[in-house]
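# Pasting a predicted model and its sequence here:
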Amino acid sequence: MTRREDRMSALSPQKRQLLDHLTAQRERSRPWPVEVVSSDRREGEFPATAGQRRTFLHTRDHPEETFWNMRMGLRLRGPLDAPAMVRAVQRLQDRHDSLRTTFRLDGDRVLQVVAPRPAAAIPIVDLEGLPSDLVTQRMRHADHEEETRPFDLSCDNTLRGRILRVCPDDHALLLTVHHVVLDGWSANVLTRDLFALYDEERGVAEATPEPHLQFHDYAEWQHRWLHSWSRIEQSQYWRRTMAGAPPVLDLTARKREESVGFERGHRTFEIGPAVAEAVREIGRSCGATMFMTLVAAFSVLAARDAAQQEIVIGVPIAARHQSELEDVVGLFANMVPVRVNLRGAASFHELITGVRQTAQDGFCHQDLPIEELLSELDVETPVGYAPVIQVIFALYNYPRAFVELTGIDDEPLSDGPPSEALQIYAPHDVRPDLCIRVYDQLGRTSCRCFLEYNGRALSANRADQIVEDYLELLGRLTADPNAPLTRAFESASRR
């Protein structure tokens, strides 16, 4: 027995308990190493993240569902070198290990299995010589087929695609990636890297540096973090913050059935330049971001329509806490619940200040995966509703990939809304009712927006009314942010 063990054995139970408490407190105060480090392995088995586990299990249990398919369809006009594009896609898969990953169960664990570097099968389909109307029909059919063809994550590549050749100066590129390895930020990285690799293949660009980290490095970090003191502290924070929160925010104006299912609907709208600039300026005056100001305004609408003074809104976050992770393709995105209390907010200015503080606190505790957070809260939600979060609000202003193919003009094949926010938060068969997505992009004074909703819970007319009311209310609140908040409730149209 060592001298230290001798001293420990001589302590009374009370003193030993105090020592254990002080030791735990000291360990808790140590900063958790937030850096993700490279494992230097590029193939083999690695733990799946919490988000990947949830996505894989749902896909396994619903093999026919294509809710998780994330598509990139581009019409490319100009002298495209199609074989060089195929090689670029293959190099993209070689560059990002997540794009050659399958998944398997090991007991109750989900593992991601990174394969040796295979060549992706990207066929070139020749449509040259067909009438233009038949070309359009074939393109739509191919795009629809990509959208509706499911993945088998136990054996399929998580990236697939094809090139449609209309003539030497007209092609369509269709790529589909499963959400289990891709989020919105990653889609931006994927596009940027693909275009850069294509130009490399043609000898018109310098070599693109390899990413320092891979997604499975982050997955191993998260696996360790989930067994750390930092995780315990964040769990305690969320239990305190969400204690007594209202279980439901219902804006649907419909009687809720036990199982509503899911049917995607969407509306596109725009926040004009004058109102968008007013939102930015009011936010700056409150020390808040544009996002916080927009959420505060939407909270007024939601609280009014739901007849609640307190609401919970889900906020997607990029969850890339390290600069080296910005160039990695993977499912990093997480969801943070923001609890908004309108009691005591005399004006829009005051409400923004409250939302700012609540959001900042939540963002400081964003490492806990939403799947783990829901487990910690153990909230009883009425049947037919998604747990905790029924409404999502997202602002996207992360850097966009302003990379162009040399000599090629590209345009999207379809104008449908991205669906990442609803994909991030689909922990159960019941999904959120609606999601508002705002894009504040560099060089644009206005903001392009989507309202994406569950058509089984929300009628099309109700979706239109929400958009109309939000824009009207946003205009009123920004015109006089110091006016009594009750005036906004009284003046805006009732549903």
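In hand now; what should we look at?

# going forward, measure contacts and count neighbours with C-alpha atoms only.
OK.

# what ranges do the helices span in the stretch 201-350 of the chain?
Secondary structure of the stretch 201-350 of the chain (DSSP state H, counting those that start in this stretch): helices located at 215-225, 229-242, 273-285, 290-306, 348-363.

# could you say what helices and strands the first one packs with?
With contacts defined as 3 or more Cα pairs under 8 Å, 6 or more residues apart in numbering; DSSP states H and E, helix 215-225 has these neighbours: strand 44-47.

# can you give me how far the strand it packs on is from the chain middle?
A distance of 23 Å separates the centroid of the chain from that of strand 44-47, by Cα atoms, centre = their mean, to the nearest Å.

# Contacts only, for residue 440.
395-397, 446-448 (Cα atoms under 8 Å, 6 or more residues apart in numbering).

# quick one on the thing from earlier: out of the helices of the stretch 201-350 of the chain, which is the most enclosed?
Mean neighbours per residue, mean count of other Cα atoms under 10 Å, is largest over the helices of the stretch 201-350 of the chain for helix 290-306, with a mean of 22.

# quick one on the thing from earlier: could you say which one of the helices of the stretch 201-350 of the chain comes nearest to residue 332?
Nearest of the helices of the stretch 201-350 of the chain to residue 332, taken as Cα to Cα: helix 215-225 at 8.5 Å.

# how far is that closest one from where the chain is centred?
18 Å.

# how many degrees apart are it and helix 229-242 in direction?
80 degrees (axes from the mean of the first three to the mean of the last three Cα atoms, to 10 degrees).

# where does residue 174 land in three-state SS?
Assigned with DSSP: H, G, I helix; E, B strand; the rest coil, residue 174 falls in the strand class.

# measure the closest residue to it other than its chain neighbours to residue 93 for me?
Spatial nearest neighbour of residue 174, chain neighbours left out: residue 73 (4.6 Å); criterion: Cα to Cα, 6 or more residues apart in numbering. In this view, residue 73 and residue 93 are 18 Å apart by Cα to Cα, to the nearest Å.

# swap in residue 161?
For residue 161 relative to residue 93 (Cα to Cα), the value is 12 Å.

# Quick one: residues contacting the residue nearest to residue 174.
Residue 73 sits next to 143, 172-175, 412-414 when contact means Cα under 8 Å, 6+ apart.

# 10 Å - rerun?
139, 143, 146, 161-163, 172-176, 410-415 (Cα atoms under 10 Å, 6 or more residues apart in numbering).

# Included below, for side-by-side comparison, is a second structure:
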Amino acid sequence: MAETREFAASIGQRLLWLMDRYRGSAGALNEPMTWRLRGPLDIGALSAAVDALIERHESLRTAFLMRDNQLLQVIKPPASAGLAPETVCSGAGEQEVLAALEAETGSRIDIGEGPLRIRLWRLSPTDHILCLNIHHLAMDRRSATVIADELAMLYSGAALPPSGWQYAAWAEWQRDRMSGARLAELRHAWTERLQHVQVPALRQVSEAAAETGPEPDCVLGERQVSGLQRLAADVSAGLFAVTLAMFFALIWARTGVREPAVASVFDGRDRPEVADTVGFFEHLVLLRASVRADQPMTDLIAAAQAEIDFAAANGLPLHLLPPAAARLGGPDGARRIDDVVFSHIVCLDEPVEFSGLRLDHVPVSLERTEERFGLRVLFAEYPGQLVGMFHCAPKVMPSWAAGFGGVFSRLADELVERPSATVGRTTLGAGLRRV
């Protein structure tokens, strides 16, 4: 009979656990996956697929325990998820089910018991809503793709390829790698890189001012995106480097900070054995730039790509930086290095196909980003479209971010038309400097 096993939590899990305790709201670290299943659903096959998925991935049956000031992963033996008929609410109205879904995804998962709650609602014999509500300690963005793909394959009866490492094995490998001489080498390299950088200032404002703040989101269309992709290719960079360089230029133009630094979320799957492993691999790293008015935007983009490449190859999580480097200065003193977070994600938006069923994602409201960081900027890259989103913590509204969406859209147009433009000759330098 399989027994419960205990392993030390990974470096990232320890930080996330602290964030959950001290900076999270009730469902702040929930990562729900919700689908509407239209068609004749085989509940027995779905239940068996869920159970097989949980057996395959230890992270989906891993609880967490604090003992002697050490956070432990407690891996439980495989067991049925209990997707039984009593979890199916026959005759429930759609609004009632959607309200129940919102309540489910917004309530805290007791990670001491396990990371996964599963709910299935029945609207009709051919209409169901499935929710896999998973704690962030057990999954990340890549994990969601793995879970969806493998659940669909298991439901259809397909055989899955052999699994790679389990998450606990990777966590042990990471601990060995982030220790001793290698850790000292990384800390020295990052300390040298961060000597003169500054984190952009965030300022507290009244609730009324925060509520009437700018409308920052922006959507770049196919013409703009294809033009920016050509620009990136010309300097051997990716679209992430383009958006990052644009953001650095905005910070320079609005604050005068010539060597800005922002945190960014990176995927830590630096071993091929964990390419399809479910678990929390993401971590925050620091990206910095040196911005000048006479600098061509293409040079800034190339430098941003070099910064991304360095961070990927030398990915020291922020909380492992030496204390002297963990709070970066500004004109008014030291600031948290994760106050400002900039991320760029690629969304392939490929539909999940269940045998004989039509699947639609069910959106849920998760007010959580502002619980973690002071300011987060996220660019989501879709085929032919780039969507920029801007999230502030309550009562935080940096003046330099006013008109974010419009600025990025105009700057994108200028870069497509004049790729050789210098930073100071763009919209930023011409009309928006030092607000």
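Received, thanks. In this text, all values refer to a predicted model and were calculated from it rather than measured experimentally.

# Quick TM-score on the pair, please.
Once superposed, the chains reach a TM-score of 0.88 (TM-score structural alignment, normalised by the length of structure 2), with 425 aligned residues with a Cα RMSD of 3.2 Å.

# what's the burial count for the equivalent of residue 97 of structure 2 over in structure 1?
Mapped onto structure 1 by TM-score structural alignment, residue 97 of structure 2 lines up with residue 139. Using other Cα atoms under 10 Å, residue 139 of structure 1 has 21 neighbouring residues.

# Distance-wise, check residue 139 of structure 1 relative to residue 175 of structure 1.
As judged by Cα to Cα, residue 139 of structure 1 and residue 175 of structure 1 stand 13 Å apart.

# again, but for residue 291 of structure 1
According to Cα to Cα, residue 291 of structure 1 stands 31 Å off from residue 175 of structure 1.

# One more: residue 491 of structure 1?
For residue 491 of structure 1 relative to residue 175 of structure 1 (Cα to Cα), the value is 47 Å.

# Tell me which of these two has more neighbours.
Using other Cα under 10 Å as the criterion, residue 491 of structure 1 and residue 175 rank with residue 175 on top: 20 against 10.

# Quick check: the more buried one touching residue 86?
No - with contact defined as Cα atoms under 10 Å, residue 175 of structure 1 does not reach residue 86; the gap is 11.3 Å.

# hey, what's in contact with both of those two?
Joint contacts of residue 175 of structure 1 and residue 86 (Cα under 10 Å, 6+ apart) are 122, 161-163.

# Which residue, other than its chain neighbours, is closest to residue 92 of structure 2?
Spatial nearest neighbour of residue 92 of structure 2, excluding adjacent residues (Cα to Cα, 6+ apart): residue 123 at 6.0 Å.

# how about the one you found, what does it touch?
36, 38, 88-94, 96-97, 129.

# if you set the cut-off to 7 Å instead, what comes out?
Residues near residue 123 of structure 2 by Cα atoms under 7 Å, 6 or more residues apart in numbering: 90-94.

# Name the SS class of it, please.
When classified by three-state DSSP, residue 123 of structure 2 comes out as strand.

# counterpart of it in structure 1?
Per TM-score structural alignment, residue 123 of structure 2 is aligned with residue 166.

# Residue 235 of structure 2 maps to what in structure 1?
Using TM-score structural alignment, residue 235 of structure 2 lines up with residue 286 in structure 1.

# was I right about that match contacting residue 354?
No - Residue 286 of structure 1 lies out of contact with residue 354 (Cα atoms under 7 Å); the separation is 10.0 Å.

# Residues contacting the helix ranked longest in structure 1, please?
Longest helix of structure 1, by residue count under DSSP state H: helix 460-479. Residues outside helix 460-479 of structure 1 that contact it (Cα under 7 Å, 6+ apart): 275, 278-279, 297-298, 301, 348, 492-493.

# how about CSV for these, with distance to residue 6 of structure 1 added?
Below are these laid out as CSV (distance: Cα to Cα, whole Å):
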residue, distance to residue 6 of structure 1
275, 72
278, 69
279, 66
297, 64
298, 63
301, 66
348, 64
492, 74
493, 76
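
# For residue 46 of structure 1, state which of those is nearest.
residue 298 (40.9 Å).

# Return the residues in contact with the closest one.
Residue 298 of structure 1 neighbours (Cα under 7 Å, 6+ apart): residue 470.

# same thing with residue 116 of structure 2?
Residue 116 of structure 2 neighbours (Cα under 7 Å, 6+ apart): 60, 132-135.

# again with residue 300 of structure 2
residue 245 are the contacts of residue 300 of structure 2 under Cα under 7 Å, 6+ apart.

# Tell me which residue of structure 1 lines up with it.
Aligned by TM-score structural alignment, residue 300 of structure 2 pairs with residue 351 of structure 1.

# Next, find the distance separating its match from residue 252 of structure 1.
Distance from residue 351 of structure 1 to residue 252 of structure 1, by Cα to Cα: 24 Å.

# do residue 374 of structure 1 as well
For residue 374 of structure 1, the distance to residue 252 of structure 1 - Cα to Cα - is 23 Å.

# Compare neighbour counts for these two and give me the winner.
In terms of neighbours (other Cα under 10 Å), residue 252 is the more surrounded of residue 374 of structure 1 and residue 252; the figures are 21 against 17.

# Would you agree the more buried one is in contact with residue 458?
Yes - in terms of Cα under 7 Å, residue 252 of structure 1 counts as a neighbour of residue 458; the distance is 5.1 Å.

# how about the strands of the stretch 301-435 of structure 2, start to end?
Using DSSP state E, counting those that start in this stretch, the strands of the stretch 301-435 of structure 2 run over 327-328, 335-336, 340-346, 358-361, 375-382, 385-392.

# out of the ones you listed, nearest to residue 314 of structure 2?
strand 340-346 (17.7 Å).

# Give me the mean distance between the closest one and structure 1.
Taken over the aligned residues, the distance from strand 340-346 of structure 2 to structure 1 averages 2.2 Å (mean Cα distance after the TM-score superposition for structure 1).

# Just the buried positions in that strand, please.
Using 16 or more other Cα atoms under 10 Å as the test for burial, strand 340-346 of structure 2 gives 340-345.

# Redo the helices of the stretch 201-350 of structure 1 as CSV? Include distance to residue 433 of structure 1.
As requested, these are exported to CSV (distance: least, Cα to Cα, whole Å):
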stretch, distance to residue 433 of structure 1
helix 215-225, 29
helix 229-242, 20
helix 273-285, 26
helix 290-306, 13
helix 348-363, 22
